[in-house]
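Trainee: pasting the structure only:
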């Protein structure tokens, strides 16, 4: 056997065996790590989802309890006034317009107006007369259309068997109820659809007035009327289609008695099913979520552990509709439909629904693992939301898939490396077997490989002369070059990750114009800004933050990322600003305990409707308020230590009332500290000048103009620090 083959075999043995062992051990460890990580992530995500859903269910139950008290108090007021009027023979004179409707005619019809809260399903398709009535030939059967109402009138409906002459005495007595109806409507705001009084003689008084009852409508034939007449007490009824709007509603009803304590009718509040349900439980549900109303108040549920499905949201509803309109998208099963699961937790669910408790349970629904969130609506109903578990654990599943793909990629890569080692060893063996007079050529080939990105290339020969020292120094140099290249690559990845965390768009709120932008320096920095939505604060409120982490590099970027996560998590909960910043400070201080880093921060909560700014300054450059009317600047100089210095520091929040036309500017020190070729800083005077000269322009154009002038001031010099600006104009 020739020497070249002996060298080749020896080199392959000592290089490929350790490589194979390391490859198999690394792939096995990576697979186990991915499995453990996916399992732990799933558990954590489910725990967080369960806690979040439980909190929402508890909050919804508390809100519904308060609304129930309001409904009962309002109904009691209307009941007392109606009984007083019906017993009183000393009636007031009728107004000029008394809105009376019947199956055959409408008497003294007032002016009807459209209200966004009042819609009904179009019943079209049986003639052009109905299309002309709505003046829109494009309306299709089943579409939502306006239901005109009379907010200043009560409408009196006469059933088929009630003559007008016989109904007039009661109409005269009930007409003065307009005042109590209007007062109760103001108290309830959007919580009730109708207030009505239905008498035994077939007269129905409804507020606000309308003429949308079907011709055969008679409340005395409806289940809710019969229940109140039978029980003679305040009663919540199961949801049913409202006769006027054809939307799913339930009623809170009370009996009416005359002076002889005889039953004479029913007074009711008609409430859309979506009104008393916390919108945070229904808006933007996860894909595959099932939303239904269930009841345990049924004779069959007492004999067997199951729930009656009263209503369910259809698949065609718009996720952006208001809670007042969602009642139009609830579907009523045509036949009694039951919910039952063969699972021990289902018995707990039935018992909790019967006891009017709220909670979150985990069990299968139609064979799919799901989270069941339930909360009581009234004494007979509960809201049930069933969400597949995989909607909450999608991130864990994606992580597991990513790790599997990484393992496959690592396997392919290690195979390629093994092949490369075989080829390299063969080449080395070949050249070693040749004349030792060619060391320079080998070094040259190794240099070429390194230049092409092969960091495993080495000058594989040893000698005690100068060429041997050169080869040795070359072999030392390659790992150092690789290390420097890895550091540069890591910095580049950190910079890309930092940029991806910034908001992709600014909030769009009526009454404000917002612009923001961050320009990064060549070094990975710690500038930060964000806009955080706050559902608990209201639709016209948003939170914004701007900050700067001391130093540069990966550690500064990681601290910025952590602070961003803390601020987003705490601000979105609707907690007081002082509590949020204090908690963030404690967390940041713990993170910075051994690094020496700190972070300056200014956080604001802006109420666009009331034009107020609630703010805390934590060692950051003071925000500027420019008033064009007086051409004056005001700095928001408040007390506050930078985050990460003292975990027990007590922050103080401030409230500033803004005026229309004022401009609020938040910025980092990279703006005014930017140097030109002569060493002169850009300065705060230039910052103010640009805001003053461009105050008439949109906020984003002001931001862009400011950063363009900073670039022009540097005249080609590299940016030493990140430059970040947020501008809010109050319109």
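Mentor: Looks like it came in fine. Note that the structure is a prediction, hence the values are computed from the model and not measured.

Trainee: from now on I want contacts and neighbour counts done on CA atoms only, so please keep to that.
Mentor: OK.

Trainee: which residue packs closest to residue 269, ignoring adjacent ones?
Mentor: In this structure, residue 269 finds its nearest non-sequential neighbour in residue 195, 4.8 Å apart by C-alpha to C-alpha, 6 or more residues apart in numbering.

Trainee: what helix or strand does residue 671 sit in?
Mentor: Residue 671 belongs to helix 669-672 when elements are defined using DSSP states H and E.

Trainee: for that helix, which helices and strands make contact with it?
Mentor: Identification of packing neighbours for helix 669-672 by 3 or more C-alpha pairs under 8 Å, 6 or more residues apart in numbering; DSSP states H and E yields helix 684-693, strand 723-730.

Trainee: residue 709: which of the ones you listed is closest?
Mentor: Comparison of the helices and strands packed on helix 669-672 against residue 709 by C-alpha to C-alpha identifies helix 684-693 as nearest, at 8.6 Å.

Trainee: in that closest one, what's buried?
Mentor: Across helix 684-693, burial judged by 16 or more other C-alpha atoms under 10 Å covers 686, 687, 688, 690, 691, 692.

Trainee: same deal with stretch 481-492?
Mentor: Going by neighbour count (16+ other C-alpha under 10 Å), the buried part of stretch 481-492 is 482, 491, 492.

Trainee: so can I have JSON lines of those residues showing distance to residue 348 and secondary structure?
Mentor: Below are the buried residues of stretch 481-492 laid out as JSON lines (distance: C-alpha to C-alpha, whole Å; DSSP: H, G, I helix; E, B strand; the rest coil):
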{"residue": "482", "distance to residue 348": "61", "secondary structure": "helix"}
{"residue": "491", "distance to residue 348": "54", "secondary structure": "helix"}
{"residue": "492", "distance to residue 348": "54", "secondary structure": "helix"}
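
Trainee: so residue 146 touches residue 134, yeah?
Mentor: No - Residue 146 is beyond contact range of residue 134, at 9.2 Å (criterion: C-alpha atoms under 8 Å).

Trainee: second structure follows, compare the two:
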């Protein structure tokens, strides 16, 4: 039995049964989904969305309260750690490798640490930036500081060290025991930061004498103000237990944060200071919401109510402008606080009703205009006169409500879990099967891989020795057949590349300089080798003073088309130089070409034109080619130059007629092109068309031949967009720039 069948039946036994169960479960879930959706066809989607948003915002509010409880418990543990450290009569000496000691003076932003040049020393300039001795401080995601202009600047920190703040008014020797005690807080702070994650963004401890500890370590401190006047410190001393303060800039970063603080007592049970945990407001809100669960543009805010001028409650967002005290310079750090700002909506009545609900501790969902959009606003109580507010555009809420109703989510979730278990089981079984069968299967595959690498390196003699009789052996035999074919294909590619170079070299590099005429022409091929051809033929001898212009289009593309084009060019050039009208020239070329192409199905269209500058006339013949266009500025019209004649290579005795143009005047422009231009299609399947070609010709004709050529190709590229060309495009433009110049008698002779 072939390996294919062995593996088929084994894999079928391992995979079909789980897949069948998965299919049955999927069908059951979809059936339930269909029944439930059918039963709710008449339900109003907006009301459904209001219910969902109200329920979710209450869940988020409860989750926010749990986050606050966790942070309150964490700050209580932090306070216990501080009290335990202060009660220790002989704390271990301060370890310089675990501490950055910063001393600040009132007349400068930062001073040098008082412990020499060890790792704990730091120097910073007046701008508060870390100094050059801050070894170990690194830029960490989530830690940055807000500059006065509002930009975010890097804030290097070290999660393995503490920053101890020594006010300049304190004696280092007397403060050393308390510094040693504060240094022992590194372990508790790290544990709390590990447990709380990004919510414990900054942990600060401040003693009554101004000594302070900050985790993680950063080299920013200042004595331009007294941090014991900060709101969180005063609130902790005034009230027992964990105390929450309103949003305020975070110490050392300026980010809008909420702080939970707790009083710290000394060995004598008297207040010895306070400790706090700062959480950026955006991180706190992000931890309780799930982006995109209701709408992709869901906005979440903490709002409060305050009486307005009339004594009625007004709704304010606890994330407004940052006000700074100007008593001491720029008022860096802890003295800055946040002023709640009004919620921007023109629906004052709705805002008033929402403020009444928040003041009364009532949850609700209301519809209002926010940032120019019709929105649903859901709010739920989080504290006295405070609520969690979530705003979502109605358009997104409706789309989400249609797509993910609560019961549908539950069904899909069960289907996903069950399918995942089946997929895991199948993967484990297949992995075990692959491991067991690897010895028998991988050996020939490795041999085939080595041969393939040799082939990829250009060794076309690479072969697989002694391929077996199974599918892998069949693959080896195919590989052995592939190598010589690939060798032949590479040689063919080289031949095609050479043919392409030869073909392009046969086209005019630039038009000839003919007095009174402006000439331009080019070809753009859709393959490496194309079938389009154009040529300028300045004559001497009997046809001196005439200029021949030819443009041909060979059927098909590729190498055969290029060879036929080259043959036609070789036949046309010597025949055009001999006497004869354009019709006779084309007929002779057709006769010779048909003898080569008869029975092959290959043919070529041709437009051949001769211009007599002295007489101001032109004569032309068409061999199945589209007519040329003539723009006359006197009338502003574009006419076609047409004459009868079938394509070259179809019938040996085909007849052609000569058309003429008399009275060529300055400003007239002749455009000869291949059908690849007007039959080009854009991504929508619409053709470029001859009407568009005529319009562009008339518009660009006064600017000269090259301008017409550039305008047509620019319009073609803009029209087709990303769609590639399906056919070669060749254009020749002849613009008359001067009146006819009769030949002088001796020149004619």
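Mentor: Alright, I've got the coordinates. Because the structure is predicted, anything quoted here is derived from the model rather than measured.

Trainee: could you get me the TM-score between them?
Mentor: Overlay of the two chains. TM-score (TM-score structural alignment, normalised by the length of structure 1): 0.43; 369 aligned residues with a C-alpha RMSD of 4.8 Å.

Trainee: circling back to that earlier point, more neighbours: which of residue 146 and residue 134 of structure 1?
Mentor: Comparing residue 146 of structure 1 with residue 134 by other C-alpha atoms under 10 Å, the one with more neighbours is residue 146, at 17 against 14.

Trainee: if I look at that one, how far off is residue 119 of structure 1?
Mentor: Per C-alpha to C-alpha, to the nearest Å, residue 146 of structure 1 is found 5 Å from residue 119 of structure 1.

Trainee: the longest helix belonging to structure 2 packs against which elements?
Mentor: For structure 2, the longest helix by residue count, based on DSSP state H, is helix 406-456. Secondary-structure packing of helix 406-456 of structure 2 (3+ C-alpha pairs under 8 Å, 6+ apart): helix 3-39, helix 471-506.

Trainee: so can I have CSV of these showing mean neighbour count and distance to residue 205 of structure 2?
Mentor: Formatted as CSV, those follow (neighbours: other C-alpha atoms under 10 Å; distance: least, C-alpha to C-alpha, whole Å):
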stretch, mean neighbour count, distance to residue 205 of structure 2
helix 3-39, 14, 56
helix 471-506, 15, 71
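
Trainee: and which of the buried residues of stretch 481-492 of structure 1 is nearest to residue 14 of structure 1?
Mentor: Using C-alpha to C-alpha, residue 482 is the member of the buried residues of stretch 481-492 of structure 1 that lies nearest residue 14 of structure 1, at 23.6 Å.

Trainee: hang on, the earlier thing: which one among the buried residues of helix 684-693 of structure 1 gets closest to residue 426 of structure 1?
Mentor: Taking these together and measuring to residue 426 of structure 1 by C-alpha to C-alpha, the closest member is residue 687, at 66.1 Å.

Trainee: that closest one reaches residue 672, doesn't it?
Mentor: Yes - between residue 687 of structure 1 and residue 672 there is a contact at 7.0 Å, judged by C-alpha under 8 Å.

Trainee: one step back: so how far is residue 513 of structure 1 from the residue nearest to residue 269 of structure 1?
Mentor: In this view, residue 195 of structure 1 and residue 513 of structure 1 are 42 Å apart by C-alpha to C-alpha.

Trainee: neighbour count: those two, which is higher?
Mentor: Set side by side, residue 195 of structure 1 and residue 513 show more neighbours around residue 195, with 25 against 19, by other C-alpha under 10 Å.

Trainee: is it true that the more buried one touches residue 181?
Mentor: Yes - under the criterion of C-alpha under 8 Å, residue 195 of structure 1 makes contact with residue 181 at 7.1 Å.

Trainee: joint contacts of those two?
Mentor: Taking C-alpha atoms under 8 Å, 6 or more residues apart in numbering as the contact rule, residue 195 of structure 1 and residue 181 both touch residue 207.

Trainee: burial check on the nearest residue to residue 637 of structure 2 once chain neighbours are set aside, number of neighbours?
Mentor: What sits nearest to residue 637 of structure 2 in space, not counting adjacent residues and going by C-alpha to C-alpha, 6+ apart, is residue 631, at 5.9 Å. Neighbourhood size, residue 631 of structure 2 [other C-alpha under 10 Å]: 23.

Trainee: and the gap between residue 631 of structure 2 and residue 521 of structure 2?
Mentor: Distance of residue 631 of structure 2 to residue 521 of structure 2, computed by C-alpha to C-alpha: 17 Å.

Trainee: where exactly do the helices run in the stretch 1-150 of structure 2?
Mentor: Using DSSP state H, counting those that start in this stretch, the helices found in the stretch 1-150 of structure 2 span residues 3-39, 45-87.
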